[in-house]
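J.: what follows is a predicted structure for the sequence shown.
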Amino acid sequence: MPGVPPVNRSPLVVVGSANADLVVRVGRRPLPGETVRGGDLAVHPGGKGANQAVAAARLGGRVTLLARVGDDSHGALLTRALREAGVDFPAFPYGNRPTGTALIVVGPDGDNSIVVSPGANALLSPADIAEQRERLAAARVLSLQLEIPLDTVTAAVGAAGPITRVVLNPSPPTDLPAEVLARCDPLVLNQHEARHLLGVDTAPEEAAVALLARGPRSVVITLGAEGALVAEGDGTTTRVPGEEVAVVDTTGAGDAFTAALAWRLSEGDGLTPAVRYAVHVGAEAVSGAGAQSLSPRGRTPGPAVTDG
């Protein structure tokens, strides 16, 4: 139709959350009912969906993010950061909710505790997905997380094309519909998330095989400083080793891992080479402050550390 811009068909489409991360560093984490003194408050663009989209774009990918923000200063911050990173970020109408917010406390060892207020993320709906069906059907890879409504995740998987590869990080963890699990290739999760889904603490290889039995086509379990475990659909497993780095802030490290993995898959890499690259990229994420701390482009594949 004349005057209507064409839909951008990115090889990688991310459907997920966009948050403002409010971060404070502390000498030690407070006990229940206790107040401790922290450092200066820092505000960073974040949210699992936005983190993954920005990281993949900075690594060199052509990426579309489907997410909702509010009509407020945090929404403006996120929109600016996404577009400056080169992410295609189609605008949805503002709802009556503020932009999602994550309250993050970072301890002296770089580990963090996070409380998320969903805000506008809760408004991302199956109707929004239906409006973007053309983008989803044309994607080589669809990357998802669970900081948006589960029925929206299910709708996005249903809208994906028959050859679209679905990468899903079940965070925060919850039971997934069978039709979603059946499209995951891979299901990407850390050991805490695997434990939650399985209800038992077991060795990563055993956990991966148990997760495969639930329906995904492949599974990747991140192992912190030890790297990651790849489990193919036939049950074979491969360990990808990690590398020690100076940890500054683990916020968003798992998102950087998933972004790198999804991007390399969209470029045609096999699963294990893509995981090897993703484990390498995780090192830069934990070596800088903020969930979107990756600098643009120029990664050399190799091992690294990620918190998953």
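T.: On my side now, so go ahead. Residues are numbered from 1 along each chain as shown.
J.: from here on, contacts and neighbour counts on C-alpha atoms
T.: Fine.
J.: strands of the stretch 151-300 of the chain, start to end?
T.: 165-168, 184-190, 219-222, 228-231, 237-240 (DSSP state E, counting those that start in this stretch).
J.: could you dump those strands to a markdown table with distance to Asp72 and mean neighbour count?
T.: Listed next are the strands of the stretch 151-300 of the chain as a markdown table, based on distance: least, Cα to Cα, whole Å; neighbours: other Cα atoms under 10 Å:
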| stretch | distance to Asp72 | mean neighbour count |
| --- | --- | --- |
| strand 165-168 | 29 | 26 |
| strand 184-190 | 32 | 25 |
| strand 219-222 | 35 | 28 |
| strand 228-231 | 38 | 26 |
| strand 237-240 | 42 | 19 |
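J.: helix, strand or coil: sort out Leu82 for me.
T.: helix (DSSP: H, G, I helix; E, B strand; the rest coil).
J.: Thr64 too?
T.: Under the three-state scheme (three-state DSSP), Thr64 adopts strand.
J.: which residues in the stretch 151-300 of the chain form helices?
T.: Counting by DSSP state H, counting those that start in this stretch, the stretch 151-300 of the chain has these helices, from start to end: 178-181, 191-198, 204-212, 253-266, 271-286.
J.: one step back: out of the strands of the stretch 151-300 of the chain, nearest to Pro32?
T.: Pro32 lies closest to strand 184-190 among the strands of the stretch 151-300 of the chain, at 26.3 Å (Cα to Cα).
J.: same for that closest one, what does it pack against?
T.: strand 165-168, strand 219-222 (3 or more Cα pairs under 8 Å, 6 or more residues apart in numbering; DSSP states H and E).
J.: TSV for the ones you listed, including distance to Thr35?
T.: Below are the helices and strands packed on strand 184-190 laid out as TSV (distance: least, Cα to Cα, whole Å):
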stretch	distance to Thr35
strand 165-168	37
strand 219-222	33
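J.: minimum distance to Ser266: which of those has it?
T.: Across the helices and strands packed on strand 184-190, closest to Ser266 is strand 165-168 (Cα to Cα), at 8.1 Å.
J.: remind me what that closest one packs against, helices and strands.
T.: Contact partners of strand 165-168 among helices and strands, from 3+ Cα pairs under 8 Å, 6+ apart: strand 141-144, strand 184-190.
J.: who touches that strand?
T.: 140-145, 157, 183-188, 262 (Cα atoms under 8 Å, 6 or more residues apart in numbering).
J.: mind redoing it with 6 Å?
T.: Under the criterion Cα atoms under 6 Å, 6 or more residues apart in numbering, residues 141-145, 183-188 lie in contact with strand 165-168.
J.: name the nearest residue to the residue nearest the centre of the chain, sequence neighbours excluded.
T.: When Cα atoms, centre = their mean is applied to the chain, the residue found nearest the centroid is Asp255 (3.8 Å). Ranked by Cα to Cα, 6 or more residues apart in numbering and with sequence neighbours excluded, the top spatial neighbour of Asp255 is Gln52, at 5.3 Å.
J.: take the one below as the second:
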Amino acid sequence: MTPTTPARPAIAVLGSTNMDLVAYVATAPRRGETVTGHAFRTVPGGKGANQAVAAARSGADVTMLGAVGEDDFGVRLRAALDDAGVRTDGLRTVRGESGTAHIVVDDEGGNAIVVVPGANGSVSALAEGDAARIASAGVLLLQLEIPLPGVLAGARTAHEHGVRVVLTPAPAQPLPGELLAVTDLLVPNEHEAEVLTGKADPYDAASALLSHVPEVVVTLGSRGALYAARDAAPVHVPAPAVEALDTTAAGDTFVGALAVAQGEGRAMPDALRWASAAAALSVQRPGASASMPHRHETDSLAAQLSESRTP
């Protein structure tokens, strides 16, 4: 019998598009220090666009909502999304410069990032047609690299139409109760979870966050991910053991793949393992969107990991 191909989940992403300017160094510079890098790349990124590309490559029908500038970066950012199979009819072009992210990656795969919002700063409300695009999706992915009023407008619209709201609270900042009230799944990393709750232990932070949202996934880097839901025991899923080259956008890869897995109806533990496989592949490659795996690659690694767990 031929395996049934899962239906393509419909996912809308409201968020940032940035051109990532990535410098690779042996050791990141300290304040006032100048170091010599050994490579430089210009790579399409932005947390919103990254999640859109990750979801599209993972098998979803994805629509990107946001803004780029009138500059050459804007042209290249739109083209990169188009090439990844992401719909860009909801990606507006505004006066001025596109967003940029200035990233330093060290030889251990760690990174430090400075984001200059550019056109992303104009997304403080939904544009014409955005509400209909959100309403036609099954999931709305949100981050915090556009103004908070824009994030809240998207979340409220999704909630009103029964669309699942998945929020990545990055860059970390306090979140208004009205946004948390319309969030279905919150996906912070350890640092963001601590900023939101004041609790360094991920289990304690997840427990605290459940008083505001029904489900939480705390990403733990090389230690995997922790899932917590109200009235259920927390679940920890370890990450595959790999040698990281560049962790940029690993979290966005995870979120995009997780949204697809859940959209296909997978149970959360299985969805987390599949998303972790996608993230593990991404950290072994340089760049943001350029590092994100295609579905067949994630399926292959997930199958190998599943076989290795079988007694």
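T.: Good, I have the coordinates. Just so it is clear, the structure is predicted and the values come from calculations on it, not from any experiment.
J.: so the residue nearest to Asp255 of structure 1 lies in a strand, does it not?
T.: No: counting by three-state DSSP, Gln52 of structure 1 is not part of a strand but helix.
J.: what does it correspond to in structure 2?
T.: The alignment partner of Gln52 of structure 1 in structure 2, by TM-score structural alignment, is Gln51.
J.: next, count neighbours for its match.
T.: 34 (other Cα atoms under 10 Å).
J.: wait, it sits on Gly256?
T.: Yes: counting by Cα atoms under 6 Å, Gln51 of structure 2 sits close enough to Gly256 to count as a contact (4.8 Å).
J.: where does stretch 215-228 of structure 2 end up in structure 1?
T.: Taken onto structure 1 by TM-score structural alignment, stretch 215-228 of structure 2 occupies residues 218-231 there.
J.: distance of Ala257 of structure 2 relative to Val195 of structure 2?
T.: 25 Å (Cα to Cα, to the nearest Å).
J.: also Arg95 of structure 2?
T.: 34 Å.
J.: neighbour-wise, which of these two wins?
T.: Val195 (17 against 13).
J.: related to what we said a few turns ago, of all the helices of the stretch 151-300 of structure 1, which lies closest to Thr236 of structure 1?
T.: helix 204-212 (8.6 Å).
J.: buried residues in that closest one?
T.: Buried residues in helix 204-212 of structure 1, counted by 16 or more other Cα atoms under 10 Å: 204-205, 207-209, 211-212.
J.: wait, which of the residues you listed is closest to Asp72 of structure 1?
T.: Using Cα to Cα, Leu211 comes nearest to Asp72 of structure 1 of those, at 40.4 Å.
J.: map Ile134 of structure 2 onto structure 1.
T.: Under the alignment (TM-score structural alignment), Ile134 of structure 2 pairs with Leu136 in structure 1.
J.: so what touches stretch 94-109 of structure 1?
T.: So stretch 94-109 of structure 1 is contacted by 19-28, 69-70, 75, 112-120 (Cα under 6 Å, 6+ apart).
J.: right, and the residue nearest to the centre of structure 1 touches Ala53 too?
T.: No: contact criterion Cα under 6 Å: Asp255 of structure 1 and Ala53 do not qualify, at 9.1 Å.
J.: hang on, the earlier thing: tell me how far the helix or strand hosting the match of Ile134 of structure 2 is from the chain's mean position?
T.: With secondary structure defined by DSSP states H and E, Leu136 of structure 1 is part of helix 133-138. Distance of helix 133-138 of structure 1 from its chain centroid, counting by Cα atoms, centre = their mean, to the nearest Å, is 20 Å.
J.: quick check: the gap between the counterpart of Gly270 of structure 1 in structure 2 and Gly59 of structure 2.
T.: Under the alignment by TM-score structural alignment, Gly270 of structure 1 pairs with Ala267 in structure 2. Distance, Ala267 of structure 2 to Gly59 of structure 2, by Cα to Cα: 17 Å.
J.: equivalent analysis for Gln173 of structure 2, please.
T.: Distance, Gln173 of structure 2 to Gly59 of structure 2, using Cα to Cα: 31 Å.
J.: and these two? which has more neighbours close in?
T.: Using other Cα under 10 Å, the more surrounded residue of Gln173 of structure 2 and Gly59 is Gly59, with 23 against 12.
J.: name the SS class of the more buried one, please.
T.: Per three-state DSSP, Gly59 of structure 2 ends up coil.
J.: distance of it from Val255 of structure 2?
T.: From Gly59 of structure 2 over to Val255 of structure 2 the distance is 13 Å, taken as Cα to Cα.
J.: next: Thr63 of structure 2.
T.: 15 Å.
J.: likewise for Asp89 of structure 2?
T.: 23 Å.
J.: more crowded one of these two?
T.: Counted by other Cα under 10 Å, Asp89 of structure 2 and Val255 do not tie: Val255 has more neighbours, with 29 against 15.
J.: what does that one align to in structure 1?
T.: With TM-score structural alignment as the criterion, Val255 of structure 2 pairs with Thr258.
J.: kindly report the same for Gln284 of structure 2.
T.: Counting by TM-score structural alignment, Gln284 of structure 2 corresponds to Ser287 in structure 1.
J.: swap in Val13 of structure 2?
T.: By TM-score structural alignment, Val13 of structure 2 lines up with Val14.
J.: same for the helix or strand that match falls within, what does it pack against?
T.: Following DSSP H and E, the helix or strand that holds Val14 of structure 1 is strand 12-15. If contacts are counted by 3 or more Cα pairs under 6 Å, 6 or more residues apart in numbering; DSSP states H and E, strand 12-15 of structure 1 sits against strand 63-66, strand 141-144.
J.: reformat those strands as JSON lines; add distance to Ser10 of structure 1 and mean neighbour count.
T.: Shown next, in JSON lines, are these (distance: least, Cα to Cα, whole Å; neighbours: other Cα under 10 Å):
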{"stretch": "strand 63-66", "distance to Ser10 of structure 1": "5", "mean neighbour count": "26"}
{"stretch": "strand 141-144", "distance to Ser10 of structure 1": "9", "mean neighbour count": "28"}
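J.: any chance of those in TSV, with distance to Ala231 of structure 1 too?
T.: Shown next, in TSV, are these (distance: least, Cα to Cα, whole Å):
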stretch	distance to Ala231 of structure 1
strand 63-66	26
strand 141-144	18
